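S.K.: 3D, please:
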Amino acid sequence: MAVEITGSYTGDLKMELHHGPSGMPLATAAPRDNMGDGSSFSPTDLLAASLGSCMVTTMAIVARREGIPFERADFSLEKHMTAQPPRRVDAIPITIRLPASLTPGQRQKLEEAARTCPVHRSLLPEIRRDVQFVYE
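M.R.: Sure, this is the predicted structure:
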């Protein structure tokens, strides 16, 4: 199934994107370290955010299918760019926080789901991904 996403350059190194099915807009801006003002997500910020969002969403899908309680989950990550050209994402360390009440079996299923989400599988193997799961 294809999803149409459109984008228009709005000037000053900024874009406005539109999600075809919902019509929701999303603005991007070049980052400060690459001639932009950093006023919004950069394209590479979206790449990193997509990883966190995909991991947690895939965990929620598995939880729903398997009857695992999944009322709270959040993530934090950092996007690191290469120091030398060519410019690209170098590493995305991510921490996913989940309830301590999950059983060892539930944790294993959810962690496996996160590590096999579509975005995780789509990233170049050269992009380092240190994934930490914290149960609190």
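
S.K.: Could you use CA atoms for every contact and neighbour count after this?
M.R.: Fine.

S.K.: quick one: the strands in the chain?
M.R.: 5-11, 14-19, 25-29, 74-77, 80-81, 89-91, 94-98, 131-135 (DSSP state E).

S.K.: Longest helix in the chain, by number of residues?
M.R.: helix 43-66 (DSSP state H).

S.K.: Next, the angle from that one to strand 14-19.
M.R.: Interaxial angle of helix 43-66 relative to strand 14-19 (axes from the mean of the first three to the mean of the last three CA atoms, to 10 degrees): 20 degrees.

S.K.: residues of helix 43-66 that come out buried?
M.R.: 44-45, 47-49, 51-60, 62-63 (16 or more other CA atoms under 10 Å).

S.K.: structure for this one too, so we can compare:
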Amino acid sequence: MTSKVTYVGGLRTESVHLQSGSTVLSDAPTDNHGKGAAFSPTDMIANSLATCMLTTMAIKADTMGIDLSGSTAEVTKVMQSDPRKIAKIIVTLSMTGTHEDRDRTVLERVGHHCPVALSLHPDLVQEITCQWR
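M.R.: I've put the predicted structure just below:
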């Protein structure tokens, strides 16, 4: 088992990661009867894409002797209404660590093929931009 989720009321859940004991709260978004006081479930999906991309890129970078520390991702989730679902996730990566085009190509390919990216429905648009600094 990976986690335990408890509905605590007020359109809020608390998730406990069983291995570490860390917790994450989620709230319904303001456009769907919620307070928006924490990540919504769909926010977490969008955020998971970016964190998975950065993590898998960092794993590969480590094997290449490249340090991606300080790299960031800005995430935008675009919802559609009928049916209500995520239509598009926009991720803008701002990357550090290398100035070599070949390394950048390898790392970007790894990011685009991270487990979350590959797990999302093909109809969900993943608009990914990678800027190296």
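
S.K.: related to what we said a few turns ago, mind putting the strands of structure 1 in JSON lines, distance to Ile68 of structure 1 included?
M.R.: Output for the strands of structure 1, formatted as JSON lines (distance: least, CA to CA, whole Å):
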{"stretch": "strand 5-11", "distance to Ile68 of structure 1": "33"}
{"stretch": "strand 14-19", "distance to Ile68 of structure 1": "31"}
{"stretch": "strand 25-29", "distance to Ile68 of structure 1": "32"}
{"stretch": "strand 74-77", "distance to Ile68 of structure 1": "16"}
{"stretch": "strand 80-81", "distance to Ile68 of structure 1": "33"}
{"stretch": "strand 89-91", "distance to Ile68 of structure 1": "31"}
{"stretch": "strand 94-98", "distance to Ile68 of structure 1": "12"}
{"stretch": "strand 131-135", "distance to Ile68 of structure 1": "15"}
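
S.K.: can you redo those as a markdown table with distance to Pro104 of structure 1 and mean neighbour count?
M.R.: Converted to a markdown table, those look like this (distance: least, CA to CA, whole Å; neighbours: other CA atoms under 10 Å):
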| stretch | distance to Pro104 of structure 1 | mean neighbour count |
| --- | --- | --- |
| strand 5-11 | 39 | 12 |
| strand 14-19 | 38 | 17 |
| strand 25-29 | 38 | 18 |
| strand 74-77 | 19 | 14 |
| strand 80-81 | 32 | 16 |
| strand 89-91 | 28 | 18 |
| strand 94-98 | 12 | 19 |
| strand 131-135 | 11 | 14 |
